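Enquirer: Sequence and computational prediction follow.
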Amino acid sequence: MTAGKKIASAAVNNRKQTPLMSWLRDKLLAIGRRPDQAPPGLPGPDGKFVFNYQNRYPNTQASRSPDPPALPGGVHHKLADNYYLTRDARHSVQPPPELYKSQEEGSIGVFTDLNNQPIDKPILGVNKGPSQNFGLKAPTPGFGFEWNRSVTEEQPSQKNDKHLAFAQKFDKYLKLH
């Protein structure tokens, strides 16, 4: 896309074509239509339909130049104290942290947090299924979702639904917590 205005300068006169080319253009664009067809263009203030050509001139139309975007500044828009490689935020992406480190081949390792501190308590956000995460020490991928029905927080249509009450009897996760 080019920079600058998208309109001819005021010094340029409106371009005219030869009568033969104007007649051919009007025939191809169906400007001079028969009375039984829809008129071209939009009605003007006098009620007559006028075909407006696509050319844009300063004495007939306004320019199409939009205002430049006003984006909020950030750490990457600083003029000083902004190193070349840190100007683009894509360079600051780190690989995912290690969640599990094995101590030696074949032995069970230790879970660590982002500061490489060992985690002894259960990790929040792990999936819990039958027999507490299928008996595995490692969390399953994802954040997990535990569905638990609380009748006191539901709408009347769900409180009185016999199908939800029937399905709650088969909820395996309800017995674990």
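Expert: Thanks, I have it. Residues are numbered from 1 along each chain as shown.
Enquirer: From here on, just use CA atoms for contacts and neighbour counts.
Expert: Noted.
Enquirer: what about Asp26, distance to Leu20?
Expert: Asp26 sits 10 Å away from Leu20, going by C-alpha to C-alpha, to the nearest Å.
Enquirer: who's more crowded, those two?
Expert: Asp26 (14 against 9; other C-alpha atoms under 10 Å).
Enquirer: Enumerate every residue touching His163.
Expert: By C-alpha atoms under 8 Å, 6 or more residues apart in numbering, His163 lies in contact with nothing.
Enquirer: got another, please set it beside the one above:
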Amino acid sequence: MSGRKIAAATVQNRTQTPFWNWLKQKLLASDRLPITPPPGIAGPDGKAVYQNPLRFPNTQSARPCSAELPALPGGVHHKLADNYYLTRDGRRNVDAPKVLYSSGEFVGGEKAQPAQVNQGVATNFGLTAPTPGFGAEWSRSKQNELASQQKNTEFEYLQRFDKFTKSA
């Protein structure tokens, strides 16, 4: 980086009045008692001085013509300026979305036939089941149950109460 700064060294940075500077030094504890060690790196006089974090023009390097140009590979992006926006912007190369279907019919490709998943209650589940909804009456019998349920003694007891669940 170059030693040339944005502003001349004679430019005075903004600062507060001496009272506010003194108060700031006290509140930040940068001026301490002689028995207390300094808060940071001590200066040549042995005291720690508050380092202002603000950036002023006479502390910054001048960017134009002061730094070396970066070594970039060749291509459409190799220039730092005067590069045409429309040729380097990737959003300009995007096409409109393709139409997959129009008014319920597929436009491109073969129409896929839906796979027959439901083979029936007996094939899918092994037991007959009523259709859900109104009008379905569940009838329970030992012959329609699995072998583990046919040997269950509580099943016969519960089957006696099925007559109360039937609709009139």
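Expert: Yep, it's here. Not measured: the values here are computed from a predicted model.
Enquirer: Can you pull the TM-score for these?
Expert: TM-score for the superposed chains, counting by TM-score structural alignment, normalised by the length of structure 2: 0.35, backed by 98 aligned residues with a C-alpha RMSD of 4.8 Å.
Enquirer: Report how many residues lie close to Trp20 of structure 2.
Expert: If we define neighbours as other C-alpha under 10 Å, then Trp20 of structure 2 has 11 of them.
Enquirer: so it sits in a helix?
Expert: Yes. Counting by DSSP: H, G, I helix; E, B strand; the rest coil, Trp20 of structure 2 falls inside a helix.
Enquirer: Buried residues, the helix or strand where Met21 of structure 1 lies. List them.
Expert: Met21 of structure 1 is part of helix 19-28 when elements are defined by DSSP states H and E. Residues of helix 19-28 of structure 1 include none that count as buried (16 or more other C-alpha atoms under 10 Å).
Enquirer: can you pull the contacts of Gln158 of structure 1?
Expert: Leu164.
Enquirer: Repeat that for Pro156 of structure 1.
Expert: If a contact means C-alpha under 8 Å, 6+ apart, then Pro156 of structure 1 has no contacts.
Enquirer: Leu86 of structure 2: neighbouring residues, count only.
Expert: Leu86 of structure 2: 10 neighbours (other C-alpha under 10 Å).
Enquirer: Follow the chain on from the helix holding Met21 of structure 1 and name the next helix or strand.
Expert: strand 42-43.
Enquirer: That next one packs against which elements?
Expert: Helices and strands touching strand 42-43 of structure 1, by 3 or more C-alpha pairs under 8 Å, 6 or more residues apart in numbering; DSSP states H and E, are strand 49-50.
Enquirer: Next secondary structure after the strand it packs on?
Expert: strand 100-101.
Enquirer: what packs against the helix or strand just after that following strand?
Expert: Next helix or strand after strand 100-101 of structure 1 toward the C-terminus (DSSP H and E): strand 110-111. With contacts taken as 3+ C-alpha pairs under 8 Å, 6+ apart, strand 110-111 of structure 1 sits against strand 100-101.
Enquirer: packing partners for the strand it packs on?
Expert: strand 110-111.
Enquirer: Would you mark the buried spots in the helix or strand hosting Leu174 of structure 1?
Expert: According to DSSP H and E, Leu174 of structure 1 maps onto helix 173-176. For helix 173-176 of structure 1, a neighbour-count test (16+ other C-alpha under 10 Å) marks Tyr173 as buried.
Enquirer: what's the helix or strand for Gln149 of structure 2?
Expert: Assigned by DSSP H and E, Gln149 of structure 2 falls in helix 147-150.
Enquirer: And that helix, what's buried?
Expert: For helix 147-150 of structure 2, it's none, nothing buried (16+ other C-alpha under 10 Å).
Enquirer: Now the element after the helix or strand where Gln158 of structure 1 lies, going C-ward?
Expert: Assessed by DSSP H and E, Gln158 of structure 1 sits inside helix 156-159. Note on helix 156-159 of structure 1: by DSSP H and E, the next helix or strand toward the C-terminus is helix 162-168.
Enquirer: Next, the buried residues of that next one.
Expert: Buried, per 16+ other C-alpha under 10 Å, within helix 162-168 of structure 1: nothing.
Enquirer: And for Glu156 of structure 2, the neighbour number?
Expert: Neighbours of Glu156 of structure 2 (other C-alpha under 10 Å): 14.
Enquirer: same for whatever helix or strand it lives in, what does it pack against?
Expert: Here Glu156 of structure 2, judged by DSSP H and E, is contained in helix 153-159. Packing contacts for helix 153-159 of structure 2, counted by 3+ C-alpha pairs under 8 Å, 6+ apart, involve no helix or strand.
Enquirer: how much space between the closest residue to Gln132 of structure 1 other than its chain neighbours and Val50 of structure 1?
Expert: Nearest residue to Gln132 of structure 1, sequence neighbours excluded (C-alpha to C-alpha, 6 or more residues apart in numbering): Leu176, at 7.8 Å. Counting by C-alpha to C-alpha, the separation of Leu176 of structure 1 from Val50 of structure 1 is 77 Å.
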